[in-house]
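Asker: the amino acid sequence is not available; the structure is as follows:
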């Protein structure tokens, strides 16, 4: 079974939702047969790389809330994150473009390190004092290396603005086609969708339902009930 998760590194609910989903997946009896693929979704796709501002300033401008309301929202997110065992800085974070991060996540996918890099980016953005937006490409290279990627490979991607750009945009188009207007957005076997950072119990229910409703394989038989085949114990002996 495949679970696809659309998310953005700038999205605090994606940070919390990943932890909740993984809690449900860890307790799922068939977890070893579940493939998890992380897909790209930018909350601010047109933002320039050098357009960085404090999170509170972004919230007041984008959503028309007061600074007090923005701080209250950050405090609530801090409590939600703490309940999942996640560190969360409620003050002093930045907001900026995540496009380069998504491009690196596609590189990481090719090397089987996608979840590790996503975790590193989330921690850097939400828990650490250093900004992922103001320190330049070497900060992202540092995080890529911490996730198990080659530094030169990461630098090569960041130096080429076209590297994995098509893959990021393809993910975002697909999200729109599936009806995702926000993230996190979870799709199970292209049959069920779960929107938002739901409680772990909701993810458990979704995994159980999607697993139980998978269509069993129907074998088409010819003249013999079992045709010749190869298996773990060898191949069938040709019949005369």
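Answerer: Looks like it came in fine. Model, not experiment: these values are computed from the prediction.
Asker: C-alpha from now on. contacts and neighbour counts both.
Answerer: Noted.
Asker: which strands and helices sit next to the longest helix belonging to the chain?
Answerer: Assignment by DSSP state H gives helix 67-83 as the longest helix of the chain. Helices and strands touching helix 67-83, as assessed by 3 or more C-alpha pairs under 8 Å, 6 or more residues apart in numbering; DSSP states H and E, comprise helix 12-26, helix 55-63.
Asker: after it, which helix or strand is next?
Answerer: strand 94-95 (DSSP states H and E).
Asker: elements contacting that following strand?
Answerer: Against strand 94-95 (3+ C-alpha pairs under 8 Å, 6+ apart) you get strand 53-54, helix 55-63.
Asker: ok, 10 Å please
Answerer: Under the contact criterion of 3 or more C-alpha pairs under 10 Å, 6 or more residues apart in numbering; DSSP states H and E, strand 94-95 touches strand 53-54, helix 55-63, helix 114-126.
Asker: ok, the spatially most central residue of the chain - contacts?
Answerer: Taking C-alpha atoms, centre = their mean, the centroid of the chain lies closest to residue 38, which sits 3.6 Å from it. Taking C-alpha atoms under 10 Å, 6 or more residues apart in numbering, we find residue 38 in contact with 3-8, 102, 105-106, 109, 114-115, 118, 171, 186.
Asker: tally of neighbours for the nearest residue to residue 124 once chain neighbours are set aside?
Answerer: Spatial nearest neighbour of residue 124, excluding adjacent residues (C-alpha to C-alpha, 6 or more residues apart in numbering): residue 132 at 6.5 Å. The local packing of residue 132 (other C-alpha atoms under 10 Å) involves 26 other residues.
Asker: what's the helix or strand for the residue nearest to the centre of the chain?
Answerer: Under the criterion of DSSP H and E, residue 38 resides in strand 35-40.
Asker: can you give me the buried ones in that strand?
Answerer: For strand 35-40, the neighbour count (16 or more other C-alpha atoms under 10 Å) marks 36, 38-40 as buried.
Asker: try stretch 27-34
Answerer: 28, 34.
Asker: and it, how far apart are its ends?
Answerer: Distance across stretch 27-34, first residue to last, is 12 Å (C-alpha to C-alpha, to the nearest Å).
Asker: take the one below as the second:
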């Protein structure tokens, strides 16, 4: 069974959640199962600076407050911002999970490169190496007060974790696209909290207690195997529904390169071009689609609206008329 943890390495609840998951997996019922834990990227603070700044002034920053809202427990039995137990310091909860004795991040910065390192660790050494690197990153950030956005820090942590190859890879764009695509996939799958544990189609949000995690895992079913191309198409469509056409196009790019003749790929790309106001590309794609599928009323409608937005009203009129005739609600 594959367990995916969608989390940000700079989210304190992600580190606490890691310990609680480890406790759940150490139970006799879980330890007998074949389980793989994979860490996936989630950013609680997308606006964090590339160069680290001291954490002390951060609480006065509303963007940091917003980031804290995406890093939560969401469990009534444990402490979470906004609950009745709000006054209990996170450091006390961390200490109860064996984290410390010192606790507290010293720096606010982008965690993108840290997520690149985790993606590279999984690519080169599988889930075991990735989990080791995750532990080193989180301990460095929360216990040792290191700046894990600094390349030198990341290189040192990677070498200490047994991943010396990362030293050279971090100076390239290796895994950059992987991380960006995974973040989009997380968005498409509805990930809104760090950490979120996902098994198959079920998700458990927040750093839940070990017994809650164990119950979740006991009733979870592995994901159904499906071609990667099918997943990309579904996630791209979900992003369009979430009004993120550029994200959809990012996921569609490999499909357009490899399966550019597939009608489903072409239709979705045309929708994304239209929604993102790339009207020239939308027009080209829709004209070809309407030629191939002249009886598709929705394609006619989109083509007509694209022509309207290009101020080509006379050319738009017949397509809109045909679309309305075939599907009256398009009138």
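Answerer: Sure, I can see it. Quick caveat: nothing in here was measured; it's all calculated off a predicted structure.
Asker: distance from the strand holding residue 38 of the first structure to the middle of the chain?
Answerer: In terms of C-alpha atoms, centre = their mean, to the nearest Å, the centre of strand 35-40 of the first structure is found 5 Å from the chain centre.
Asker: before we move on, what about stretch 104-119 of the second structure?
Answerer: 15 Å.
Asker: do the same with stretch 143-157 of the first structure
Answerer: With C-alpha atoms, centre = their mean, you get 18 Å for stretch 143-157 of the first structure.
Asker: repeat for stretch 269-277 of the second structure
Answerer: On C-alpha atoms, centre = their mean, the centre of stretch 269-277 of the second structure falls 22 Å from that of its chain.
Asker: that one corresponds to what range in the first structure?
Answerer: Under TM-score structural alignment, there is no match for stretch 269-277 of the second structure anywhere in the first structure.
Asker: doesn't residue 82 make contact with residue 90 of the first structure?
Answerer: No - Residue 90 of the first structure is beyond contact range of residue 82, at 11.3 Å (criterion: C-alpha atoms under 10 Å).
Asker: tell me which of the two has more neighbours.
Answerer: Neighbour count, other C-alpha under 10 Å: between residue 90 of the first structure and residue 82, residue 90 has more, with 20 against 13.
Asker: number of nearby residues for the residue lying closest to that one once chain neighbours are set aside?
Answerer: Distances taken as C-alpha to C-alpha, 6+ apart place residue 74 nearest to residue 90 of the first structure, at 5.2 Å, with adjacent residues excluded. Using other C-alpha under 10 Å, the number of residues around residue 74 of the first structure comes to 19.
Asker: try residue 23 of the second structure
Answerer: Residue 23 of the second structure - counted by other C-alpha under 10 Å - has 17 other residues nearby.
Asker: counterpart of it in the first structure?
Answerer: Aligned partner of residue 23 of the second structure by TM-score structural alignment: residue 23.
Asker: from residue 85 of the first structure, how far out is that match?
Answerer: Distance from residue 23 of the first structure to residue 85 of the first structure, by C-alpha to C-alpha: 11 Å.
Asker: try residue 146 of the first structure
Answerer: Taking C-alpha to C-alpha, one finds residue 146 of the first structure at 21 Å from residue 85 of the first structure.
Asker: neighbour count winner among these two?
Answerer: residue 146 (14 against 11).
Asker: list the residues that contact the more buried one.
Answerer: Counting by C-alpha under 10 Å, 6+ apart, the residues that residue 146 of the first structure touches are 116-117, 120, 140.
Asker: what's the match for it in the second structure?
Answerer: Taking TM-score structural alignment, the alignment pairs residue 146 of the first structure with residue 160 from the second structure.
Asker: sorry, back to before: give me the common contacts of residue 90 and residue 82 of the first structure.
Answerer: residue 76.
Asker: and the residue nearest to residue 25 of the first structure when sequence neighbours are not counted, how far from residue 40 of the first structure?
Answerer: Of all residues not flanking residue 25 of the first structure in the chain, residue 31 sits nearest, at 5.9 Å (C-alpha to C-alpha, 6+ apart). As judged by C-alpha to C-alpha, residue 31 of the first structure and residue 40 of the first structure stand 23 Å apart.
Asker: and if you look at residue 122 of the first structure?
Answerer: For residue 122 of the first structure, the distance to residue 40 of the first structure (C-alpha to C-alpha) stands at 14 Å.
Asker: find residues that contact each of those two.
Answerer: With C-alpha under 10 Å, 6+ apart as the test, residue 122 of the first structure and residue 40 both reach 8-9.
Asker: picking up where we left off before, and the angle from the strand holding residue 38 of the first structure to helix 114-126?
Answerer: 40 degrees (axes from the mean of the first three to the mean of the last three C-alpha atoms, to 10 degrees).
Asker: mind listing the strands for the stretch 101-250 of the second structure?
Answerer: 107-108, 196-199, 202-205 (DSSP state E, counting those that start in this stretch).
Asker: so which of those is nearest residue 56 of the second structure?
Answerer: strand 107-108 (8.2 Å; C-alpha to C-alpha).
Asker: please determine how far the counterpart of residue 99 of the second structure in the first structure is located from residue 214 of the first structure.
Answerer: Structural alignment (TM-score structural alignment) places residue 99 of the second structure against residue 86 in the first structure. Using C-alpha to C-alpha, we find residue 86 of the first structure at a distance of 34 Å from residue 214 of the first structure.
Asker: higher neighbour count, the two?
Answerer: It is residue 86, of residue 86 of the first structure and residue 214, that has more neighbours when counted by other C-alpha under 10 Å, with 16 against 11.
Asker: how close does whatever residue of the first structure lines up with residue 190 of the second structure sit to residue 13 of the first structure?
Answerer: Using TM-score structural alignment, the partner of residue 190 of the second structure in the first structure is residue 179. Taking C-alpha to C-alpha as the measure, residue 179 of the first structure falls 18 Å from residue 13 of the first structure.
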